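Visitor: Return atomic coordinates for the entry below.
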Amino acid sequence: MDLMRKLPRSFYDRDTVTVARELLGARLVHVAGGVERVGRIVEVEAYLGEQDLAAHSSKGRTPRTAILFGPPGFAYVYLIYGIYCCMNIVTEREGSACAVLLRALEPVRNVEGRSSGPGLLCRAMGIDRRQNGRDLLSDDFFVAESSERETMQVVSRPRIGVDYSGIWAGKLLRFYIAGNSFVSKP
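Guide: Model prediction:
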């Protein structure tokens, strides 16, 4: 296994759009059942707290969304359609309720199945609701710096599936690596 340096808490404790863009190229690592799964993050969406009508936090703090209002660098994992888990990373200061949704990964190691789309990403990485509230500075669940210094073109587009959110639907808060074949929807 190559040495992977975890991103520090301070990485997540910044502006959500900056964190979202800088997560591109980083590695998501999840060790479960003795298997280390690693995927390169290639697509994300930023959610900007209670004022963002597409964000779960827009309805305020609830038992489901409490993690979003906590400190940065924790996983918010929730179920959609009663089938798929989706994973967000909490960003900014405690109480801001901001997060970055992980939308697609490029498989690096032991990632089985499709990983393009937030539900498929979680399934391929073995992430489920047991990871909700997990600290991303854990030894078995973390985001690591990119192992290579790469120049990549980042594309900004509106988020997917948030047509109900009024003016927030058109905001360019989805980011992905241009030309990457694992992006869910170019």
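Visitor: contacts and neighbour counts: CA atoms only from here.
Guide: Noted.
Visitor: S57 is in contact with T65, correct?
Guide: Yes: contact criterion CA atoms under 8 Å: T65 and S57 qualify, at 6.2 Å.
Visitor: So which of those two has more stuff around it?
Guide: Shown here are T65 and S57; by other CA atoms under 10 Å, S57 has more neighbours (25 against 19).
Visitor: Any buried residues in the longest strand along the chain, and which?
Guide: Looking across the chain with DSSP state E, the single longest strand is strand 35-48. Going by neighbour count (16 or more other CA atoms under 10 Å), the buried part of strand 35-48 is 36-48.
Visitor: All the helices of the protein, residue numbers only.
Guide: 9-12, 16-23, 118-125 (DSSP state H).
Visitor: looking at those, which is closest to P71?
Guide: Closest to P71 of those, according to CA to CA: helix 9-12, at 9.2 Å.
Visitor: Let's compare: structure for the following, please.
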Amino acid sequence: MVPPLAFLPASFFDREADVVARALLGATLRHESDDGVVSGRIVETEAYLGPHDPASHSAVGRTPRTWHMFGPPGTAYVYFIYGMHWCLNAVTREDGYGAAVLIRAIEPTEGVTLMRARRPKARSDRALSDGPGKLCAALGVDRRCDGWSLTGGSALGILPSQPVPDAEVLVTPRIGISKAVDWPLRFVWRATGRAI
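Guide: Take a look at the predicted model:
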């Protein structure tokens, strides 16, 4: 009998978003569907700190679109952007607060053939999931996953890993936003070559 997977617990996510964003580097994001299992190591994240963060969706308050961004910790908050891409966030802090970590990129580790079938125009395995919209397409993550628990009990979850040393982490301002553009809340695992 195969033992159940040990996903990161809710307590891992019940911290400040920037702390969780840094700690998620190296962890494994996994999605199981009827098509198969796909997973990858998280190599880039961005923190959205909560209602006081003008770049955060929670800055305008809780709406039907942002409902799951407000918790509980360890919940998947999935939203649609530019009319074409899904983006996956891991909710942080206490239930009702409204902070989250955008998972910007993963390094594929399992189900690469399925990822290629979902992203046939990708020019390399790295390009399968080197952006927030790309990784959702490669993993088959969409609005149906919004509100799912990332801590077990759903087909989508995050598994722990050995911590990535500080010397291997690049911290930069967030990208692709128009507010609080200088806040250093993007975390990149240098070893993956994404230090841009």
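Visitor: What's the TM-score once they're superposed?
Guide: Overlay of the two chains. TM-score (TM-score structural alignment, normalised by the length of the first structure): 0.90; 180 aligned residues with a CA RMSD of 1.8 Å.
Visitor: of the helices of the first structure, which approaches H30 of the first structure most closely?
Guide: Taking these one by one with CA to CA, helix 118-125 is closest: 6.7 Å.
Visitor: Pull out the buried residues from that closest one.
Guide: Neighbour-count burial for helix 118-125 of the first structure [16+ other CA under 10 Å]: 118-125.
Visitor: same deal with stretch 94-111 of the second structure?
Guide: 94-95, 97-108, 111.
Visitor: Could you single out the nearest of these to A27 of the second structure?
Guide: For these, the closest approach to A27 of the second structure (CA to CA) belongs to I106, at 9.4 Å.
Visitor: Who's the closest spatial neighbour of that closest one, skipping the chain neighbours?
Guide: Nearest non-adjacent residue to I106 of the second structure, counting by CA to CA, 6 or more residues apart in numbering: I42, 4.3 Å away.
Visitor: tell me the contacts of the residue nearest to the spatial centre of the first structure?
Guide: Nearest residue to the geometric centre of the first structure (CA atoms, centre = their mean): L102, 2.8 Å. Residues in contact with L102 of the first structure, defined by CA atoms under 8 Å, 6 or more residues apart in numbering, are 41, 43-45, 86-89, 118, 121.
Visitor: Taking the buried residues of stretch 94-111 of the second structure together, which two end up most distant?
Guide: Pairwise distances across these peak at 34.8 Å for Y97 and G111 (criterion: CA to CA).
Visitor: Verify the stated contact: R104 of the second structure with G40.
Guide: No: at 12.0 Å, R104 of the second structure does not count as touching G40 under the criterion of CA under 8 Å.
Visitor: Report the contact partners of the closest residue in space to C85 of the first structure that isn't next to it in sequence.
Guide: Excluding its sequence neighbours, the residue lying closest to C85 of the first structure (CA to CA, 6+ apart) is L79, at 4.4 Å. Residues in contact with L79 of the first structure (CA under 8 Å, 6+ apart) are 85-86, 129.
Visitor: Quick check: L79 of the first structure vs G33 of the first structure, distance?
Guide: 22 Å (CA to CA, to the nearest Å).
Visitor: Please apply the same query to V108 of the first structure.
Guide: 18 Å.
Visitor: Now do the contacts for F7 of the second structure.
Guide: 150-152, 157-160.
Visitor: try I175 of the second structure
Guide: So I175 of the second structure contacts 181, 186 (CA under 8 Å, 6+ apart).
Visitor: which position in the first structure aligns with it?
Guide: Alignment note: I175 of the second structure maps to I160 in the first structure; criterion TM-score structural alignment.
Visitor: ok, average deviation of the longest strand of the first structure from the second structure?
Guide: Superposed on the second structure, strand 35-48 of the first structure shows a mean distance to its aligned partners of 0.4 Å (mean CA distance after the TM-score superposition for the first structure).
Visitor: can you map out the strands along the first structure?
Guide: 27-32, 35-48, 75-80, 84-91, 98-109, 141-144, 154-157, 174-177.
Visitor: Output those strands as TSV; include the columns distance to R14 of the first structure.
Guide: Output for the strands of the first structure, formatted as TSV (distance: least, CA to CA, whole Å):
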stretch	distance to R14 of the first structure
strand 27-32	19
strand 35-48	12
strand 75-80	16
strand 84-91	7
strand 98-109	10
strand 141-144	16
strand 154-157	19
strand 174-177	17
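Visitor: Select, out of those, the one closest to R5 of the first structure.
Guide: strand 141-144 (5.2 Å).
Visitor: what span of the second structure lines up against the closest one?
Guide: On the basis of TM-score structural alignment, strand 141-144 of the first structure is assigned to residues 156-159 in the second structure.
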